[in-house]
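Novice: okay, sequence plus prediction incoming.
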Amino acid sequence: MRAAALQLLIAAILALAAGSLLAGPVWLSPASVAGALADPQPNLAKLLIVEVRLPRLVLALMVGAILGLAGAVLQGLLRNPLAEPGLLGASSGASLGAVIAIYYGFAASAGLATPVFALAGALVAVGIAFALSRTGGTLSLILAGVAVSTLASAGVSLALNLAPNPFAAYEIVTWLMGSLADRSWDHVTLAAPFIAIGAALLALTARGLDALTLGERQAESLGVDVARLRLLALVGTAAGVGAATAVTGAVGFVGLIAPHLARPLVGHRPGAALAPSALIGAALVLAADVAVKIAGPALDLKLGVLIAVVGAPFFLWLVLRVRQVAP
């Protein structure tokens, strides 16, 4: 990765992090933030920063980083520039798990029931996709992921159709739009271990992804265990993306966009693109969350909606570009 690009990316993340701490319904000046944090006595500004804005900032960085990293790994593993974490059913499985928690009232009885059910749904969905494709190749994995994702999406639609009251349907739809609002350190504590484990597993695929560009047989001749590589990618995606979706709701396109922005910086090497993809993903989610804060509570713009509005045109451009360069 070019040193100048890396420095620029880190500077952008730091600037966005500062903006995230300052922006909100109550805007704070840098001087007031510094004074509040330096004051040993409890104060309202310090409480606002530490208990409200800081966990939201940490979640934005974690969620964006794992989505970007998972997208880079899956695009390298499947050798498909249109691959993204939702392709294997992790996002849809998490959505179905959250919907089950809301539909049956578990969310009302326990504050963290929704993310716990969502995480379990992601793990189950990816587990089923892996079980269906373990004797096949890359195409089998893609088809299994699409099948599981479609079934989970159908379950979500069925829950919306049979919602016992409009309030339950509204809560489901709101969660599905994705948001970092009203998140606390409890959500960080729940998601962080799974995201860390997922990121570690995905990082182990770097060498294998570089070899896989030559093809599966050639990669195996170089000593790469393709089955192990696929398992690392699947388990890492399930744990990391499942935990991210569990605490934010459905956030798409980050895992698709980030690797394409990172790859030119590293000479289009799949393994080398993992770290910059994570940084770019973190910057994208953090920038979108700052934009949501600036929009204000009156507009009530959701994080997932804003990213989709920006990501959909990029996806269309990517499809047209792939058509132009395809033989």
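Specialist: Looks like it came in fine. Numbering: from 1, shown residues only.
Novice: C-alpha from now on. contacts and neighbour counts both.
Specialist: Will do.
Novice: find the helix or strand that the residue sitting furthest away from the middle of the chain is a member of.
Specialist: With Cα atoms, centre = their mean as the measure, the chain has its most outlying C-alpha, relative to the mean C-alpha position, at Gln41: 36.7 Å. If you go by DSSP states H and E, Gln41 is not part of any helix or strand.
Novice: repeat for Ala312
Specialist: helix 303-325.
Novice: kindly report the same for Ala278.
Specialist: Here Ala278 is covered by helix 274-299, with elements defined by DSSP H and E.
Novice: that helix packs against which elements?
Specialist: Counting contacts by 3 or more Cα pairs under 8 Å, 6 or more residues apart in numbering; DSSP states H and E, the secondary-structure elements packed against helix 274-299 are helix 3-22, helix 54-78, helix 254-262, helix 303-325.
Novice: next up, a structure to set beside the first:
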Amino acid sequence: MTRLMLSLSALIVLLFGVSLTVGPADVRLGDSLHALFSDDYGPLSLVMQEIRLPRSLLAALIGGGLGLCGAAMQGYLRNPLAEPGLIGVSSSAAFGAVLAINTGIAASATLGLPIAALSGALLGVFLVMTLAGPKGGSLTLILAGIAISAMAGALTSLVLNLSPNPFAANEIVFWMMGSLADRSMTHVFLLLPFLTVGAILVLSLGRGLDALTLGEDAADSLGINLKRLRLILVLGTASIVGGATAVAGAIGFIGLVVPHILRPLVGGQPSRLLWASALGGAVMLQMADIAVRVILPARDLKLGVVTALVGAPLFLHLIYKTRKELA
């Protein structure tokens, strides 16, 4: 376990350095790194400090948050097919962002889009918890999340369908593909409080998730308050996923694929998988963001498209493997 954590941490640092130095401009590695800490390089300093640094930070932070949430959701539901978007927060956040773009709020206010997305996420989690009720179990939570996700998706499609402005519709479509391009330190500072609070809440659930591997009755007999665990899980996941979606748009498959890959390496213990998946998610999203800039630098390939292209085949493999085990 220690070796795995050290390896993932070293890989994060390496990829962070690569991310800082990869871009369309043909600049030497030494000049890029010096420009990051000095204002003497003119436009290059501005590019490094205001464009590449925020993008690299967001890739690591958002990837880590999504990986962490995915491991927590799979541990709580005891299902390797679970992922953070299951409770409908990402769809609700996307709907809030789409409304901001369509109504012009995103264009008139610098933080109009992320704040609208966060408002949608908060509304979504409130509706999910209201529908699930204080005594509802994991199945009720899943059904409530699916219902809210479907409703938010339908409303998003309706707004897109009725949008009178083709430029707004085009911007909505591209935003929903997910991207870290053109983000600034303002977006990093906006994400940090939600990510920090959410990570603290989710990481505190390690003991309860370990007990849940024995079943809900056994966990209850061990003194685990399942209602409190569910509430903390939903709030923590909503905080991270809502913040990530508000800043970067819809980025899928990180929370689904990363815990599945790392689970055999931690012995299947949920508390260990939380930390490992956080580091693994940061690694995967950093690699995807670097690939976006390397594969088609002139075509603005979207980050969510790359993660889907990588994650979908792994997801299909997981379904096939699960079907064979149940046969």
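Specialist: Okay, I see it. What you see is a predicted model; the values in this text were computed from it and never measured.
Novice: ok so, going back, how far does the helix holding Ala278 of the first structure sit from the chain's center?
Specialist: Distance of helix 274-299 of the first structure from the chain centroid (Cα atoms, centre = their mean, to the nearest Å) equals 11 Å.
Novice: average gap between that helix and the second structure?
Specialist: Between helix 274-299 of the first structure and the corresponding residues of the second structure, superposition yields a mean separation of 1.0 Å, by mean Cα distance after the TM-score superposition for the first structure.
Novice: what comes into contact with stretch 280-293 of the first structure?
Specialist: For stretch 280-293 of the first structure, the surrounding residues in contact (Cα atoms under 8 Å, 6 or more residues apart in numbering) are 9, 12-13, 16-17, 19-20, 23-25, 57, 60-69, 180, 254-255, 258, 261-262, 300-303, 306-307.
Novice: quick one on the thing from earlier: dump the helices and strands packed on helix 274-299 of the first structure to CSV, plus mean neighbour count and distance to Thr245 of the first structure.
Specialist: Shown next, in CSV, are those (neighbours: other Cα atoms under 10 Å; distance: least, Cα to Cα, whole Å):
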stretch, mean neighbour count, distance to Thr245 of the first structure
helix 3-22, 16, 20
helix 54-78, 28, 8
helix 254-262, 27, 12
helix 303-325, 15, 11
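Novice: out of those, nearest to Leu232 of the first structure?
Specialist: Across these, the minimum distance to Leu232 of the first structure, taken as Cα to Cα, is reached by helix 54-78, at 9.9 Å.
Novice: could you say what helices and strands that closest one packs with?
Specialist: helix 3-22, helix 185-203, helix 206-212, helix 226-248, helix 254-262, helix 274-299.
Novice: check the mean deviation of that helix from the second structure.
Specialist: Helix 54-78 of the first structure sits 0.5 Å off on average (mean Cα distance after the TM-score superposition for the first structure).
Novice: which elements pack onto the helix or strand that that helix is followed by?
Specialist: On the C-terminal side of helix 54-78 of the first structure, the closest following helix or strand by DSSP H and E is helix 90-103. When contacts are defined as 3+ Cα pairs under 8 Å, 6+ apart, helix 90-103 of the first structure sits against helix 113-133, helix 138-161, helix 166-176, helix 226-248.
Novice: any idea how far the residue nearest the centre of the first structure lies from Gly255 of the first structure?
Specialist: For the first structure, the residue lying nearest the average C-alpha position, counting by Cα atoms, centre = their mean, turns out to be Leu67 (3.3 Å). Taking Cα to Cα, to the nearest Å as the measure, Leu67 of the first structure falls 5 Å from Gly255 of the first structure.
Novice: please enumerate the shared neighbours of these two.
Specialist: Taking Cα under 8 Å, 6+ apart as the contact rule, Leu67 of the first structure and Gly255 both touch 85, 281.
Novice: related to what we said a few turns ago, the inter-axis angle of the helix holding Ala278 of the first structure versus helix 254-262?
Specialist: 130 degrees (axes from the mean of the first three to the mean of the last three Cα atoms, to 10 degrees).
Novice: what are the buried residues along helix 274-299 of the first structure?
Specialist: Using 16 or more other Cα atoms under 10 Å as the burial criterion, the residues of helix 274-299 of the first structure that qualify are 274-294.
Novice: got the angle for that helix vs helix 185-203?
Specialist: Here the directions of helix 274-299 of the first structure and helix 185-203 differ by 150 degrees (the same axes, to 10 degrees).
Novice: please identify which of the helices and strands packed on helix 54-78 of the first structure is closest to Val148 of the first structure.
Specialist: Between Val148 of the first structure and those, the shortest gap by Cα to Cα is with helix 226-248, which sits at 13.1 Å.
Novice: just the buried positions in the closest one, please.
Specialist: Applying 16+ other Cα under 10 Å to helix 226-248 of the first structure flags 226, 229-248 as buried.
Novice: what is the mean deviation of that helix from its aligned residues in the second structure?
Specialist: Mean deviation of helix 226-248 of the first structure relative to the second structure after superposition (mean Cα distance after the TM-score superposition for the first structure): 0.4 Å.
Novice: among the helices and strands packed on helix 90-103 of the first structure, which is nearest Gly267 of the first structure?
Specialist: helix 226-248 (22.1 Å).
Novice: the closest one corresponds to what range in the second structure?
Specialist: Alignment note (TM-score structural alignment): helix 226-248 of the first structure is matched to residues 226-248 of the second structure.
Novice: now that stretch, how far from the centre of its chain.
Specialist: The answer for stretch 226-248 of the second structure is 11 Å, by Cα atoms, centre = their mean.
Novice: highest mean neighbour count out of the helices and strands packed on helix 90-103 of the first structure?
Specialist: The highest average neighbour count among those, using mean count of other Cα atoms under 10 Å, belongs to helix 226-248 at a mean of 26.
Novice: which other helices and strands does it contact?
Specialist: helix 54-78, helix 90-103, helix 113-133, helix 185-203, helix 216-221.
Novice: after superposition, how close is the second one to the second structure?
Specialist: It stands for helix 90-103 of the first structure. Mean deviation of helix 90-103 of the first structure relative to the second structure after superposition (mean Cα distance after the TM-score superposition for the first structure): 0.6 Å.
Novice: in contact with the equivalent of Pro164 of the second structure over in the first structure, which residues?
Specialist: Under the alignment by TM-score structural alignment, Pro164 of the second structure pairs with Pro164 in the first structure. For Pro164 of the first structure, the contact set (Cα under 8 Å, 6+ apart) comprises Tyr103.
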